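J.: Fold the following and give me the result.
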Amino acid sequence: MSQPPDAPRAFRDAPVSFVRRSGRMSDAQERAFAQLAPRYLLDVPRDAAATSVHPDARLDPAAEYGRTAPLVVEVGSGQGQAIVHAASTRPDDDFLAVEVYLAGLARTMLEADRAGAGNLRLVEANAPEVLGHLLPEASVRELWVFFPDPWHKSRHRKRRLVKPGFGALAARALEDGGMLRLATDWEDYALQMRDVLDAEPAFERAFRGEWAPRFDGRVVTAFERKGAAAGRVIRDLAYRRRDRP
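T.: The predicted structure is shown next:
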């Protein structure tokens, strides 16, 4: 990981799609950080905040994973169920979980260690900064955004992750032909996601009809069960990164 020369700024320039929660971690989660973070958690140079990424910071995937392999990135990995399952069943691919909640990161590291997922790394960081400059351009084979915070109140929707501008960030990180996969249980957010990505010229739909079929690589998580129990319909989207000129 390259180190930046300058001191961090004091504030972020734009709202983020999360609010840091200060819930106490369990003893097992505290031990996970102490014991497993050196193996799994990327040491990211910061800028304006604890979850920021310095503009000069760059990840070298080949150096970090010790090989050259397809890279799959999940934004908002939560408790890690989806990405740990994928990493443990797809040993020929590398995986990066992007999350800001410490308890979720700790749980993911615990599960990864139990599953022997040595091809998984985690980063505690704001996703747009990861996509915008930490990852090398065209370095990602698949990008997953499953059940992001819907910010369903109208006054909060500016905080949504998938909004105008997100498509360009995702397109920068994805390789030509790479896949962007999304899922949500909030209909209005699903419609917004589709509108945003349909308008991004770097992407084309990888589905027919209104919605994509369920991605068979997405395991059922607590977020999905909660949405289904509340009677909300789960909607998937899939977009393919067009070839660069």
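J.: rest of the way, CA atoms for contacts and neighbours
T.: OK.
J.: what's the distance between the residue nearest in space to the middle of the chain and Gly167?
T.: Nearest residue to the geometric centre of the chain (C-alpha atoms, centre = their mean): Val75, 1.0 Å. Going from Val75 to Gly167 by C-alpha to C-alpha, to the nearest Å gives 14 Å.
J.: Now show me the structure for the sequence below, then we'll compare the two:
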Amino acid sequence: MSELRNPTTGQAPQSPIRAKSEPRFPGGPVADPAGSHHERRIRSFQPRRSRVTAGQGDALERLWPVWGMDIDGHRVLGLDEMFGGLPVVLEIGFGMGEATAQMAAEDPGTGVLAVDVHTPGQGNLLGLAERNGLSNIRVANGDAIILLREMLAPRSLDGLRVYFPDPWPKKRHHKRRLIQPEFLTLAAQRLKPGAVVHCATDWEPYAEQMLEVLSAHPDFENTRDDGGYAPRPGFRPLTRFEGQGLDKGHKVRDLLFRRR
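T.: Predicted coordinates for the structure are as follows:
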């Protein structure tokens, strides 16, 4: 069959060009939803641009209006309504979402508010939630600091998970690491008494910093009597990323601290 052409110009039709302000996926997550580039604050993450598969894109377009939300900083979330009264754990940085989906499947009585800026991972987690019938997952796009500071009520969270955050290994970049005293103070305001902060990393210097700042913070206490690292709990799956680190000889450290 011959190619259709414009009868006036005789040229083949051109693919529409998407403006920078238009979302990549209609009805899906938007870039920088809170306009956080106007905020003078060092951020602990960098948006990663990588290929979105057809399946991930389909999930973003169909499921984002149902289970997704942009972190715009314009409202306080009603977690009871969002999760039907379930206790809610905030997970910051879920990668491709495999571990998040597995934990949600094994603990359907807990809601998971999973935050990331990685579009392929957002689509992948939404697809996993649909395929596995997981109604206890919501996916948030944007800056977790804005979410904690402006969109969550005091004492609204039953736990916080930060698994394998960017270690920012260069000394001049250490200020970008997420686990800092200021972050813990903000998180403590949103956590219920007794809620657990669970961090994991395969970067030993960052593990040492995590242990130091968590141990020194007045709002948290180590669940370990010896004041050290915890063995990986059975509820945290071994992730693909973690397996790669172990293959390289990295030591994986878990830290579990309780909100006083």
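J.: aligned partner of the residue nearest to the centre of structure 1 in structure 2?
T.: For Val75 of structure 1, the aligned residue in structure 2 is Ile92 (criterion: TM-score structural alignment).
J.: any idea where the helices of structure 2 begin and end?
T.: With helices called from DSSP state H, structure 2 shows them at 54-67, 79-83, 98-106, 119-131, 144-146, 181-190, 204-216, 240-247.
J.: Including distance to His173 of structure 2, could these go into a markdown table?
T.: Below are these laid out as a markdown table (distance: least, C-alpha to C-alpha, whole Å):
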| stretch | distance to His173 of structure 2 |
| --- | --- |
| helix 54-67 | 32 |
| helix 79-83 | 34 |
| helix 98-106 | 28 |
| helix 119-131 | 24 |
| helix 144-146 | 18 |
| helix 181-190 | 16 |
| helix 204-216 | 12 |
| helix 240-247 | 21 |
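J.: Of all those, which one is nearest Arg43 of structure 2?
T.: helix 144-146 (8.8 Å; C-alpha to C-alpha).
J.: How much space separates His198 of structure 2 from Ala230 of structure 2?
T.: When His198 of structure 2 is compared with Ala230 of structure 2 (using C-alpha to C-alpha), they lie 10 Å apart.
J.: out of the helices of structure 2, deepest packed?
T.: helix 119-131 (a mean of 23; mean count of other C-alpha atoms under 10 Å).
J.: and that one, how far out from the chain's middle?
T.: Centre-to-centre, helix 119-131 of structure 2 and its host chain are 12 Å apart (C-alpha atoms, centre = their mean, to the nearest Å).
J.: So for His198 and Ala230 of structure 2, which residues contact both of them?
T.: Common contacts of His198 of structure 2 and Ala230, defined by C-alpha atoms under 8 Å, 6 or more residues apart in numbering, comprise 254-256.
J.: of those, closest to Glu212 of structure 2?
T.: Nearest to Glu212 of structure 2 among those, with distances taken as C-alpha to C-alpha, is Leu255, at 10.9 Å.
J.: What is the aligned counterpart of the closest one in structure 1?
T.: In structure 1, Leu255 of structure 2 lands on Leu237 (TM-score structural alignment).
J.: Go ahead and confirm that match touches Gly209.
T.: No: Leu237 of structure 1 is beyond contact range of Gly209, at 10.7 Å (criterion: C-alpha atoms under 8 Å).
J.: Tell me which of those two has more neighbours.
T.: Leu237 (24 against 7; other C-alpha atoms under 10 Å).
J.: Fine by me, we can end here.
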